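Undergrad: Okay, sequence plus prediction incoming.
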Amino acid sequence: MKKELKHLIAIMVLFLGLVSCHDDLNQSPIDPDSFTEEDVFANATEAKGALAKLYASLALTGQQGPAGQADIADIDEGFSQFSRMLFNLNELTTDHAVVGWGDAGLPDLHGQYWSGSNDFTEAMYYRLAQEVSFCNSFIENASALSEAEVQFYIAEARFLRAYAYYNLMDLYGRVPLVTEVTTELPTQASRTELFNFVESELLAIQNDLKPSGSNEYGRVDQVAAWALLSKLYLNAEVWTGTPRYTDCVTYSSNVMNSTYSINMNDANGNGTAYDELFLADNDTNGAQNEFIFALNFDGLRSQTYGGTTFLVHAAIGGSMNATEFGVNGGWGGLRTTKNLVEKFATDINELNNALGTQSDWGIVGDGTPNGWGGPDTEMFQTASNQYALYADLTDGFLKFRFNEDWGNNYGDNGNDGTLEPGGDNIPVTAGTYYITLDLNALTYSITPFSADSRGMFYSDGQNLEIESIPPFENGYAVTKFKNIDSNGMQGSDSAGDFVDTDLPLIRLAEIYLNYAEATVRGGGGDLNLAATKINELLERATGGTSANITSGDITLDFIIDERSKELYWEGQRRTDLIRYDYFTTSAYLWPFKGNEPAGTSVASFRNIFPLPTSIITVNPNLSQNEGY
C-alpha cells in the first residue's frame, strides 16, 4: 500500500453534523482520472483501490500531492493532516512539546486556552468526521460484492472507522454516532455510547481481519483490533466511569502473544535499535515487526506537509544541520520542555564511581560544576595515564588541571582535539557529557551522554529553560525522527522536501506498557511478566541490563515516566496525563502550562476539546461541551 496508492477516489463527504446537498454532487466527475462510484465497486480489485483511500485519508490531505484540492477547506492543507493534528492536540498541549510559530490558534494549544473556534481543534474534528464518512460509504458499497477477499476489506474499514471514533471520543467526548450514509442531521451520542460502539465493532471484526502478520505491510490485521481494545480498556475508567483493566490485560496479552516483536535490529550499528523505529527505511529495517498500525509515507508518491515531513522539518532550527536529517532545511518550530529532558537524567555519582579510582586530575572552568574558582571536578583513573568523568556542564569553557595547580594544566590550541600545556580554553555547551583525558597521546574527548538512548535531543545553542516560547533557542530540539535510512542515505525525495519515514500509531512497546499499567491498577496480570517485557525496552534503550527492573519497581509513577520516554512525540501524551489526572491539575506542572512560565493548573473542562462552533451552528441537535 505504501508504494502503490492508487488515484484517490472521489467519494462524497458527509461530515458529522454538516451535510451538503448541492446538485452537482450527483453528477459524474469530469476528470478522466477519477472514478465513479460504479467503477470503484465494480469488483474486488477496484474496491481495494477505494480501501486505499481510507488509509490515505489519515496520511494525506487532499486529491493531489501536498497541496491543492484539499479535503478540508478554510485551513492550511498541510496543517490539517491527521497525524499533524494528533501531535498538536496530544503532544503540543503537554510537557512534550512547544512550538514557536504564531499562527492563529496554535499558541493557544500549549498555553491551554483554546476556544470553540480554534482552527486546529476544528480541523481535527473534520478530519476524523471525513474518515468516518469515507468508511461508511465504503462499507455500504463493498457489502454488495460477493468476493471473499472483500470481507477482509470491510473488516479493515470497520477498524478504521472504530479508530476514528476512538479519537473523537478521546478528544471531544460527545459526538454524533453515524454508521451509514444519510442526509439527516445526526444526534449526539454520549461517551459511554461511543465507547460501547468502538468496543462492539472491534470485538465483532477481530476474527474477520486477517491473522497476525498475514496482511500487506500498511494494512491492519487481527492484532490491530486487539491492540486498539487494549488502549480502549486502559482508558475506560476515564471515558465511562467503569474500570476495565482486566479486559486490558486480556487483550494486551493477546497482542504480546502474536507474531509482532520488539525491534532489536541495530541496523545502523550505533549501539541501539530504538532509533531504527524512526528512520526512512523503518518499513524494512526490522522496525516494521513492531508496528501494529502505522501511517505510510513516501517522499515521492505520498507527499504531504504533515506526517513525518512535519516532524522532521519542524524540529530543525538554530545551529542544526538539516542535511544530517535528510532534508533541505528546517522550519524552526518544535522543541521540548525540560520535563521531558530531565526524565532521561542519570545518577552522575553512580556512573563515576564505577569508572575507577578518583585521581588528582580534574576539570576546571565556568562550564564545569565549580567554575573557575574550583575546586576542580576530579576525574577517575581508568588505566595508566587514562582518565574519565561523567559531568553536567553549562555553556562556557573548561581546561584539564592537575591537583588544582595552574602550573600543570592543559588546553586545546585550535580546538582540534589535541592538548597543549597551558593551551586555550576548551568551549563547551550545556548538557551531560562523558569526558576522557589521555595523557599518553595528549588527546581528550567530550561526548554527549545519555544512559538511555531514547533521549534524542540537540542542545548546542539551545537553552534547557524556556524563558519565552517563540525563540527556537528556548528549549532543547528533538532529533527522534529522521529522513535518513539505516545506511545513512537520504530518503527517496532527492530535493529533501518530503520524508519517507513511516509513523507508528500503535506499536508493540505501547502494549507492553498498557499491560503493566493495567496490572498495577488491579487488572490481574503478572507483574513478573510485565517486568520481563519492560526490560526488553530498557535493554534496547541502554544497550545492556544495567537499568533492568524487578516487579517491585513497577509503580504507576514509573510507568507514566516510562511511557513518556518510550512514546514521546507519537501522539499519546495528553491521553496518558488525563488518565493520571495530571493534564489540567496542579499535581504535575511544566513550563507554560496554563500559559504561565512556571506552569499552573487550568479548569478541568479542558480535559476534552470543544466541538467546532461551526458544527454547533448548523446542527441544532448538538450541544457544546461544558466550559466552552
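TA: Looks like it arrived, so ask away.

Undergrad: can we go C-alpha only for contacts and neighbour counts from here?
TA: Will do.

Undergrad: can you pull out the helices in the stretch 1-150 of the chain?
TA: Using DSSP state H, counting those that start in this stretch, the helices assigned to the stretch 1-150 of the chain run over residues 37-40, 44-59, 82-90, 106-111, 119-142, 148-172.

Undergrad: hold the first one in mind and look at this next one:
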Amino acid sequence: MKQRYFKHILPAVLLTAAGLGMGSCVNDLDIQPIDPQQPAYNIDQNFAFAYSLLGSEGNLGLSSDEDKAGFYRTVFSLQEYPADGVIWQWQENAGIPALTNLSWDNGTNIPEWAWLRLGYDVTQYNLLLGNLAGKDDAESVRRRAEVRFLRALHYWYNLDLWGVAPVKEVFDNNNPVPKAGQELFDYIVAELKAVEPDLYAPGQAPFGRADRSACWLLLARLYLNAEVYTGTAHWAEAREYANKVLTDGYHHLTNNYKALFMADNDVNMAVRPEIVFPIRQDGTRMKEASSAAKFLVCASRDGAKPVMPDLSSNTWNCLLLKSSTLLKFFPTLDDVPYLKPEDFKSEYENFSRQEVITFDREHGIGTDDMVAKAGDDRALFYGGVGGGKHSVSNDRNGAQPTDNFAGDKGLRVVKWSNLRSDGKPASDPSDPDTDVPLFRTAEAQLIVAETYFREDNKAEAVKAIAALQQMRNRKDLVTSAKLDADYLLDEWCREFYWEGRRRSDLRRFGKFTSSDYLWEWKGGVKEGRGVDDKYNTYPIPAQDYKDNPNYQGFGGVWYN
C-alpha cells in the first residue's frame, strides 16, 4: 500500500523498542515492547507497550523531530499553544507561529505530527487486539476492553481537534475510513459503552490502567461537548456519567492541589484517588528526550542565573505564561507578586539556591506568596529572583511572527514539578517521575456544575463549584450573583490550566475564534483579535487527504 498513512505508520509498527527510543515501560507496566513480526508475539509486553505510547516520544520517521511527536506533547500543543495560557518562547521553530497566531493550514507540521501519532497508536492497538481475539480468559477480556478504551480515547482527540477520524478496527493494509460529526460521536460512545462492563471496577485496577471510572469520565466529556460535535446538547447524560465518577466509592477530590502534579503522585494516597487515569512516568526508566512529564516540567523551567528554587537540573527555557491566565487569579496584573525586571540586579545572578529562597521569602515574591495573594492553592506561578528577570507582559523581541519572546516576557508555571511531597529526592533530577493526570475527579465536578448551569439551575451549579473551590482553599468563593458563563469558563481555567484541554473549553463556550474574548497574540496581534471560525478545528494533513481515496468527496470538515 502506497498511501502515506501506511508509509509513516506501518513501518514504525514493525520497529523494536530500541527504534522507539524506549528502554522499557514504567512501574507496573515495566516491560519492553517487541517486534510484532517475531514468531513469538508477546502479548504481555505489547499490552504494556500500548499504555506506554501515551507518555513516550515519537516514532514516525521524522528524524530530528521525534522528541516533538509524542502523543501527549502533540495534543497538548494543539490544545494549549493557540489558547490563553501558554506561549512557546521560540517562535522561530517551525509551525509554532501558526499555533500562536491561529493561522495554521493543512501543511502545518505540528497538527500533522499529532494526526500521524494518533494513527500510529491506533495501528498498534489494532495489532494487539488482533492478537487478543478469541481469548476468553478474564484477563484477556479485560485487556481487550482496555485497549478498545485507549483506541476510543484517541478517536476522541480526532473528533475534538479535527472533527473527523480515520477509523480502523483491524491491522491490515486497507485504508482507514473517515467518520465525522454525529457518526464519529455515536461510534465512540458505542465503543465506550460496549467495553465498560469488562473494565476493572473503580479503584481496583493497577494504577495506570483504565477502569470503569475512566470510561465514565470520557463519556461525560463526550456528552459535555456533544453540542459542539453534533449540534445537539446532552447535558443530562454528561452529568449522569460525571456523577458515576463522583459516587464510585473510590475517586474523590483532594485538598492538596500542588501534590497532584508532584513526583510521588502515584504513591501519595492523599492525592491519588483524585487521579482517574494517569500517564505513567518514571525518571529512572524513561530516558527520553521528551517524555510527557519531562516536557511539562523541563520546558517550563528557566535556566538563567540564579537557579530556580525547585531543584530542577534540566531547564529548557521554552514555556511562558500568558497574562490572561494570571487575570483568572488576580484583579489586575499590578496585583501579581513578582520581582519587576527593573529591580533585578546583576549581583543576584550569583545567589545560591538557599539565597534565592530567602530573597523570595523576604520580598514576598515566591510561589507561596503567589498562592497567598491569589487566595487560591491553584496559583502555582513563579516570579521570584530565581531564573533571572521576569515580567507579566508577553512581548516579542521584534515585529515578525517568527520573532522569539525574551525569557523574561512571561512568568513561569511551576504546577508541574519533579519534587516529592514527602521531601525525599526524586529518582532522577533530570527526568521526572511525575505521572500526568490525564483525567481527574475535578473534571467530573465541573461537568456537574456546568450542566446544571446550562439547564438554568444556578443553585446546584454554585454548590458544585463551591465544593471544588473549598478543596482548593479559594477565599473568594463563587456566589449566585457572580456566576455567569464567563465565570464558569474562568473556573475551568483556574482548575485545569496547562493540562492540555483549554482549547476545547474555549470552543464549547464560543470563545476560541470569536472576538468576544481576546488574549495575547490571538490572531497574530499583541492585543488579540477574532479569527475565522474554520480555526475551531485543524485540517486533515494535505498529503494524507490526497493519498487516501476514502477522503475524496467526504464533506463537512476542513481539508484545505
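TA: Thanks, I have it. Note that the coordinates shown come from a computational prediction; the quantities given were computed from them, not determined experimentally.

Undergrad: Tell me how the two chains score on TM-score.
TA: TM-score for the superposed chains, counting by TM-score structural alignment, normalised by the length of the second structure: 0.83, backed by 519 aligned residues with a C-alpha RMSD of 3.7 Å.

Undergrad: one step back: could you point out which of the helices of the stretch 1-150 of the first structure sits nearest N409 of the first structure?
TA: The closest of the helices of the stretch 1-150 of the first structure to N409 of the first structure is helix 106-111. By C-alpha to C-alpha, the value is 47.7 Å.

Undergrad: Tell me the residues of the second structure aligned with the closest one.
TA: The aligned range for helix 106-111 of the first structure in the second structure is 96-101, by TM-score structural alignment.

Undergrad: same check, this time on stretch 223-235 of the first structure
TA: Counting by TM-score structural alignment, stretch 223-235 of the first structure sits on residues 213-225 of the second structure.

Undergrad: got the helices of the stretch 1-150 of the first structure as JSON lines, with distance to P186 of the first structure columns?
TA: Below are those laid out as JSON lines (distance: least, C-alpha to C-alpha, whole Å):
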{"stretch": "helix 37-40", "distance to P186 of the first structure": "24"}
{"stretch": "helix 44-59", "distance to P186 of the first structure": "22"}
{"stretch": "helix 82-90", "distance to P186 of the first structure": "23"}
{"stretch": "helix 106-111", "distance to P186 of the first structure": "29"}
{"stretch": "helix 119-142", "distance to P186 of the first structure": "12"}
{"stretch": "helix 148-172", "distance to P186 of the first structure": "15"}
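
Undergrad: Dump these to JSON lines, plus mean neighbour count.
TA: Below are these laid out as JSON lines (neighbours: other C-alpha atoms under 10 Å):
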{"stretch": "helix 37-40", "mean neighbour count": "16"}
{"stretch": "helix 44-59", "mean neighbour count": "22"}
{"stretch": "helix 82-90", "mean neighbour count": "24"}
{"stretch": "helix 106-111", "mean neighbour count": "22"}
{"stretch": "helix 119-142", "mean neighbour count": "24"}
{"stretch": "helix 148-172", "mean neighbour count": "22"}
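
Undergrad: To I426 of the first structure, which of those helices lies closest?
TA: helix 106-111 (37.7 Å).

Undergrad: For that closest one, give me the average deviation versus the second structure.
TA: Compared with the second structure after the fit, helix 106-111 of the first structure shows a mean deviation of 1.4 Å (mean C-alpha distance after the TM-score superposition for the first structure).

Undergrad: So what touches that helix?
TA: 88-89, 92-94, 97-101, 114, 120, 592-596 (C-alpha atoms under 8 Å, 6 or more residues apart in numbering).

Undergrad: Buried subset of those residues as a ChimeraX selection?
TA: Buried members of the contacts of helix 106-111 of the first structure, defined by 16 or more other C-alpha atoms under 10 Å, are picked up in ChimeraX with:
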select :88,89,92,93,94,97,98,99,100,101,114,120,592,593,594,595
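
Undergrad: In strands, which of the contacts of helix 106-111 of the first structure fall?
TA: In strands, judged by DSSP state E, the following of these are found: V98, V99.

Undergrad: Quick one: map N474 of the first structure onto the second structure.
TA: By TM-score structural alignment, N474 of the first structure lines up with K409.

Undergrad: Nearest residue to its match in space, please, no chain neighbours.
TA: Among residues not flanking K409 of the second structure along the chain, N394 sits closest, at 4.8 Å (C-alpha to C-alpha, 6 or more residues apart in numbering).

Undergrad: Now do the SS call for the one you found.
TA: coil (DSSP: H, G, I helix; E, B strand; the rest coil).

Undergrad: Near it, how many residues? Count them for me, please.
TA: N394 of the second structure is flanked by 23 other residues according to other C-alpha atoms under 10 Å.

Undergrad: And F554 of the second structure, by the same measure?
TA: That count, for F554 of the second structure with other C-alpha under 10 Å as the rule, works out to 12.

Undergrad: Now for it: which residues touch it?
TA: Counting by C-alpha under 8 Å, 6+ apart, F554 of the second structure has contacts P178.

Undergrad: you'd agree it is in a strand?
TA: No - using three-state DSSP, the assignment for F554 of the second structure is coil, not a strand.

Undergrad: and the gap between it and E183 of the second structure?
TA: F554 of the second structure sits 13 Å away from E183 of the second structure, going by C-alpha to C-alpha, to the nearest Å.

Undergrad: Which residue in the second structure aligns with G329 of the first structure?
TA: Per TM-score structural alignment, G329 of the first structure is aligned with N314.

Undergrad: Spell out which helix or strand contains the closest residue in space to that match that isn't next to it in sequence, please.
TA: The shortest distance from N314 of the second structure to any non-neighbouring residue, by C-alpha to C-alpha, 6+ apart, is to S430 (5.1 Å). Applying DSSP states H and E as the criterion places S430 of the second structure outside every helix and strand.

Undergrad: what about the corresponding residue of the second structure for T179 of the first structure, neighbour count?
TA: Per TM-score structural alignment, the equivalent position to T179 of the first structure in the second structure is E169. Counted with other C-alpha under 10 Å, residues neighbouring E169 of the second structure total 15.

Undergrad: just checking, E169 of the second structure touches N126?
TA: Yes - using C-alpha atoms under 8 Å, E169 of the second structure is in contact with N126, at 5.9 Å.

Undergrad: overlap in contacts of those two?
TA: In contact with both E169 of the second structure and N126: no residue, using C-alpha under 8 Å, 6+ apart.

Undergrad: burial measure for D405 of the first structure, as a count.
TA: Other residues within reach of D405 of the first structure, judged by other C-alpha under 10 Å, total 10.

Undergrad: Understood, closing this out.
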